[in-house]
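Trainee: Got a sequence here, can you build the structure:
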Amino acid sequence: MCGIIGIIGQRDIAPDLFDGLKRLEYRGYDSAGICTLHDGDLKRRRAEGKLRNLGEKLQADPLPGQLGIAHTRWATHGAPTVDNAHPHATDHVALVHNGIIENFKPLREELVAEGRTFLSETDSEVVTHLISREVENGASPEEALKAVLPRLRGAFALAIIFKSHPDMMIGARLGSPLVVGHGEDGEMYLGSDALALAGLTQKICYLEEGDWTVVTRDGATVYDKDNQQVEREVSTSGASAASVEKGNYRHFMLKEIYEQPIVVAQTLQSYLRPLEEQVALPDMEFDLSTVKRVTIVACGTSSYVGMVGKYWIEQLARVSVEVDVASEYRYRDPVIEDDHLALFISQSGETADTLAALRHCKDAGATTAGIINVPTSTMAREADLLMPTHAGPEIGVASTKAFTCQLAVMAAFATNLARAKGRLTPEAEKDIVHHLSEVPAAMQQALEHDEEIEAMAGTIAKARDVLYLGRGPDYPLALEGALKLKEISYIHAEGYASGEMKHGPIALIDENVPLIVIAPSGPLFEKTVSNMHEAQARGALVVLISDAEGLKEAGDGLLATIEMPKVHPLIAPLVYAIPVQLLAYHVAVAKGTDVDQPRNLAKSVTVE
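Mentor: Got it, this is the predicted structure:
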């Protein structure tokens, strides 16, 4: 997901724009740029690759100016080159854009036929020329936006400055978030999220779908999709610039792995009522007891939370659950009925596929709920029931603490649904509250094995392929482990239900393929270890993650073991997520890859 920041300031603002881009690095990007207006001229500095490359250009050739916009780009149309980097500019207008303009080709052809010259391959430059054409024909900036926005199809957040208006920015959003920041002494801001502006202001106005805004030193005037002036609440964001500092950790990912006992505890505090020995959810305007089917929709790591949730909900509440990948959900024309609850999981609350699926369900009359980390996000505002996580900003592209906080909320939801359906005795709910309360301490114990995991990482790092096995709720964890390894180490990895090994994947096993087995002791342990022994007999290098009881029963001949605390099966996925994450992290470090910003990946995917 690209990042936007715009500033109307009282001094040269290029350094502040650059600092804002640094706060947006976590989103993932492959080029960056800044444009300021100074003495009637639009001036740009752009660079491909990391922000340090842009920083070197700014140091060699500074940008003066009290009005400016900046952008980190993740390539969609056109390669990550300087020419394709934002901001895009004409003689009259400069613009940055998050999202995708789906109908850019016919618009571009129209503009080329008029004799306009394009300097990039991007869809975004089309918008720059469309607005510029209106201005050249005598339109005001506001009139230009009114003419151009209805012509754009797709998803966008735009920040625009005009050569003839040194104290104005215009912002617009459709399907991609944008916020207005209110500063002191006539300073105003635009940003793709509150974190982008965290070092500048805490006073934030969240634009709603279809809104556009004229920002001047006197404030911001907001218009809705029908060009009617509207009021949008200004709130305190709570975002902290300190949250994007690594502290003493080598990488954000490692910092966020170590934050999990704290943020999971914070999340659980919102849902557990220890004195009543109950699990509570936020107030809702529908009756959970009427729900007869649950559909969980998410992407990537969040979809594995949904798979774990399927086990929990069906076991505890005896309600049928289906789990769908958001990018496929709408296109299979799903059956949606009145007694159907659609549950959506997203860290950002802006994931394009998941948001589109939520709207599809709402249009079909379904009740919707969301497990979301950003309570001001689009999904959080549009869902009928918001169940927030409290992970805080997650900077590393590969999700860690958001994943475990989502699992914590999913456990709370499954428990609450079970009680609403009359499937949970007070004694059973008391036990669940007790087990969930144990999670932070168990996670802290899991972190104590960091050094031994690091010690084995070098062996795994030499592999070309790695397989992960798990059974029951640990099967989604195997999928998550494989995804983490792929994301940050670029090693091919696959996760399988352990019983499926002999239905094909066992053909891949030899002495060069490490096998990571996730197997807490308990009712599923014996069968999982039996599958593991089959792989060992064929030369597999096995790393077993289990508790002391499980490790003792598993026998010898293992490459390595990772001992976890003995925990109840309900909370095992939260605790066992930590060694899975640490293993991927240390393998990536051993390989020398970019852990926090792996190639080709963005933190939040806001285009389909």
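Trainee: use CA for all of it now, contacts and neighbours both
Mentor: Noted.
Trainee: Determine the three-state secondary structure at F156.
Mentor: strand (DSSP: H, G, I helix; E, B strand; the rest coil).
Trainee: From what I see, it and G171 are in contact.
Mentor: No: judged on C-alpha atoms under 8 Å, F156 makes no contact with G171 at a distance of 10.2 Å.
Trainee: who has more neighbours, those two?
Mentor: When neighbours are counted by other C-alpha atoms under 10 Å, G171 comes out ahead of the other of F156 and G171, with 28 against 24.
Trainee: how near is the more buried one to L355?
Mentor: 21 Å (C-alpha to C-alpha, to the nearest Å).
Trainee: Buried residues in stretch 322-331, which are they?
Mentor: Using 16 or more other C-alpha atoms under 10 Å as the test for burial, stretch 322-331 gives 323-327, 329-330.
Trainee: now do stretch 212-232
Mentor: 212-217, 219-220, 222-225, 232.
Trainee: Tell me which two of these sit farthest apart.
Mentor: R217 and K225 (23.6 Å; C-alpha to C-alpha).
Trainee: Can you get me a residue count around the closest residue to E259 other than its chain neighbours?
Mentor: Distance criterion C-alpha to C-alpha, 6 or more residues apart in numbering; nearest residue to E259, sequence neighbours excluded, is K401 at 7.1 Å. If you count neighbours by other C-alpha under 10 Å, K401 ends up with 31.
Trainee: Please apply the same query to the one 5 residues further on.
Mentor: Taking other C-alpha under 10 Å as the neighbour definition, Q406 ends up with a count of 30.
Trainee: G522 too?
Mentor: 13.
Trainee: Does it belong to a helix, a strand or coil?
Mentor: Applying three-state DSSP: G522 is coil.
Trainee: Compute the distance between it and A428, please.
Mentor: Distance of G522 to A428, given as C-alpha to C-alpha: 19 Å.
Trainee: please give me the structure for this one as well, since I'd like to look at both together:
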Amino acid sequence: MCGIVGYIGNRDAAPIILGGLRRLEYRGYDSAGICTFDGGGVQIRRCEGKLANLERLVADEPVRGAIGIGHTRWATHGRPAENNAHPHKAGPVVLVHNGIIENHPELRNALREDGHRFRSETDTEVIAHLIEQTMRGGHDFEAAVRRVLRKLKGAYALCIVCESEPDVLIAARKGSPLVVGLGTGEFFVASDIPAMLEHTRQVVYLDDEELAVFRQGFVSFSTVGGNLVEKRARQIDWSPLAAEKGGYRHFMLKEIHEQPTALRDTIAGTLTEGEHAVCLDDLRLSDRELASFERIYIIACGTSWHAAMVGKYLIEKHCRIPVEVDIASEFRYRNPVITQETLLIAISQSGETADTLGALREGRARGARGIAICNVVGSSMDREADGIIFTHAGPEIGVASTKAFVTQLAALYLFTIRLSQTLDTIDRGERRTMIADLVRLPSLVEEVLGLGSLIEEIAHDLLKARDVLYLARGINYPIALEGALKLKEISYIHAEGYAAGEMKHGPIALIDEGVPVVMLVTRDHSYEKVLANMEEVIARGGRVIGLCTEGDKEVRSRATATIELPAAGPDLMPILLAVPLQLLAYHVAVLKGTDVDQPRNLAKSVTVE
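Mentor: Model prediction:
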């Protein structure tokens, strides 16, 4: 949450910063601001609303200079308003911030007693005043920053400049991500990689309680305490074009259509010659270690939590190990039973999700081994987990996750096969069939994407609904939850996913002709049961939108509308079902005229608790 961009070099900073913020606006769009040096002093422009408002303001009132910082905000402390927009200034100090300073009330009160006056409701402004006060006490800019950081409790990613040292930019990180881009005679700082892809693919990730101090043509890395740190640059293989819309109306639609490629890239390199086994080189756990686990926890938030639920079905079915799925924010505070025979699987698109990262740390501190499934090489989870499975989805800009979700499902499927190999819980023939199904999957997703026109027509049936139910059983139940979440996120229609067998225990009271019911009906062991649930809906006047296997006459004869999908193995049907539900939510949102890529109150990469 919140997008930060900083630049120091020999070019005009403003276009670089605004361009970077445009690529990070998915992280926050309540307000925006920029600060640059023009030699004599700082120039600050801030405004409420989306980045376009700031771009118009800067066009009318230009800012100049070869050093600067910028910010797009997702409000935590203080309503969306110009006075709460970043950057914040106190004396010569100007800064932008992502994160939450938990002890800001007592710090603010102490500063007020010393005569400081605050212009905003934010926790961020407190940091600027603390640095300014410390400099007045005789410390130079860098020393003052270090002293202040040791007083802060909570999370921060900071970019800080000072009028009295106009050739210096300081970046600091604790709990919130910050990436440094290395150019030729210039440096970039950002919350996320897409902001700098146009300029460099050489990046350095700051770790917790580390600083980067930039002077023209030079950067040093150190701990908050002042110890120098050697950092290794990483090469990012994402193309700058991957962060552009590429002719699509919205990023979300583009990313839905990128799913076949994302799946192929995630699968690539994981299959041994002859495609009869799975090899996960970055897992970094031996067969002996994998065989020692007696329990698995999968922890995640939001859409990743739905992927985790599918993972539970897969692992328990094929590996016969008990699996618990936890919402990461709950796991951290419920004192879970963890031993050295526990494996933790943390799932996060960004690898920086605050609650999931905290849960991973908590579990490992209690003796568990921890692996991560994530999309970002060099992220905190990549660096801190015992092993990792990368989802090669490329940058996902739309706030509502699509391709990151299906590649997480593919990663869990790959892990299931890898674990079953070690435990010898399925025979070679079944494993070969599972792998063959996975290899076919991207082509099947392409077939589903060909149903876009049909799904757009069906979307009209949901347009005026106030409530929508999504029903499924077994491994498809989490996809009902995910389909409902997608509709809620971007169309603002209330929707709920339920296990179809639970409908009679409450939700059936909602069903009438005004409540569409989306039912996921695939040819698995629960097929007859879901058909019976469909009859119960129809008997109460409900309108059924049925997602089923191609040629299913039973569903076609009962449902008001059907979306027929190509046949796949039952373990991979969740991926095929997810795609039309994404498209359905997308087309409803477009018909309603909502902001598909930047839905209200939401932001990408939740880096605060």
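Trainee: hmm, back to that, ok, of the buried residues of stretch 322-331 of structure 1, which one's closest to H340 of structure 1?
Mentor: For the buried residues of stretch 322-331 of structure 1, the nearest to H340 of structure 1 is V323 (13.1 Å; C-alpha to C-alpha).
Trainee: Would you mind finding the match for the closest one in structure 2?
Mentor: Aligned counterpart of V323 of structure 1 in structure 2: V325 (TM-score structural alignment).
Trainee: which residues sit against the helix or strand encompassing I7 of structure 1?
Mentor: Taking DSSP states H and E as the definition, I7 of structure 1 sits inside strand 3-8. Applying C-alpha atoms under 8 Å, 6 or more residues apart in numbering, the set of residues contacting strand 3-8 of structure 1 from outside is 13, 17, 20-21, 24, 27, 66-73, 96-98, 159, 167-169, 186-192, 196-197, 216-217.
Trainee: What is the subsequent helix or strand relative to the lengthiest strand in structure 2?
Mentor: What stands out as the longest strand in structure 2, according to DSSP state E, is strand 165-174. Next along the chain after strand 165-174 of structure 2, taking DSSP H and E as the criterion, comes strand 179-182.
Trainee: which helices and strands does that next one pack with?
Mentor: strand 187-190, strand 202-205 (3 or more C-alpha pairs under 8 Å, 6 or more residues apart in numbering; DSSP states H and E).
Trainee: May I ask you to confirm that the residue nearest to E259 of structure 1 is in contact with Q266?
Mentor: No: K401 of structure 1 is beyond contact range of Q266, at 11.7 Å (criterion: C-alpha under 8 Å).
Trainee: if we can go back for a sec, of the contacts of strand 3-8 of structure 1, which belong to helices?
Mentor: Among the contacts of strand 3-8 of structure 1, DSSP state H puts 17, 20-21 in helices.
Trainee: mind checking how far H587 of structure 2 is from R46 of structure 2?
Mentor: Counting by C-alpha to C-alpha, the gap from H587 of structure 2 to R46 of structure 2 is 34 Å.
Trainee: typo on my end, G246 of structure 2
Mentor: 30 Å.
Trainee: tell me the contacts of V590 of structure 2?
Mentor: V596.
Trainee: Pull out the buried members of the ones in helices among the contacts of strand 3-8 of structure 1.
Mentor: Counted by 16+ other C-alpha under 10 Å, those give 17, 20-21 as buried.
Trainee: who touches Q202 of structure 2 in this structure?
Mentor: 181-183, 233-236.
Trainee: Secondary structure element holding R431 of structure 2?
Mentor: helix 428-449.
Trainee: equivalent range in structure 1 for that helix?
Mentor: With TM-score structural alignment applied, helix 428-449 of structure 2 matches the range 426-447 in structure 1.
Trainee: The matching stretch: which residues count as buried?
Mentor: Here stretch 426-447 of structure 1 shows 428-430, 432-433, 436-437, 439-440, 442-447 as buried, counting by 16+ other C-alpha under 10 Å.
Trainee: how long is that stretch end to end?
Mentor: Separation of the first and last residues of stretch 426-447 of structure 1 by C-alpha to C-alpha is 33 Å.
Trainee: Need the counterpart of E341 of structure 2 in structure 1.
Mentor: Checking TM-score structural alignment: E341 of structure 2 goes with D339.
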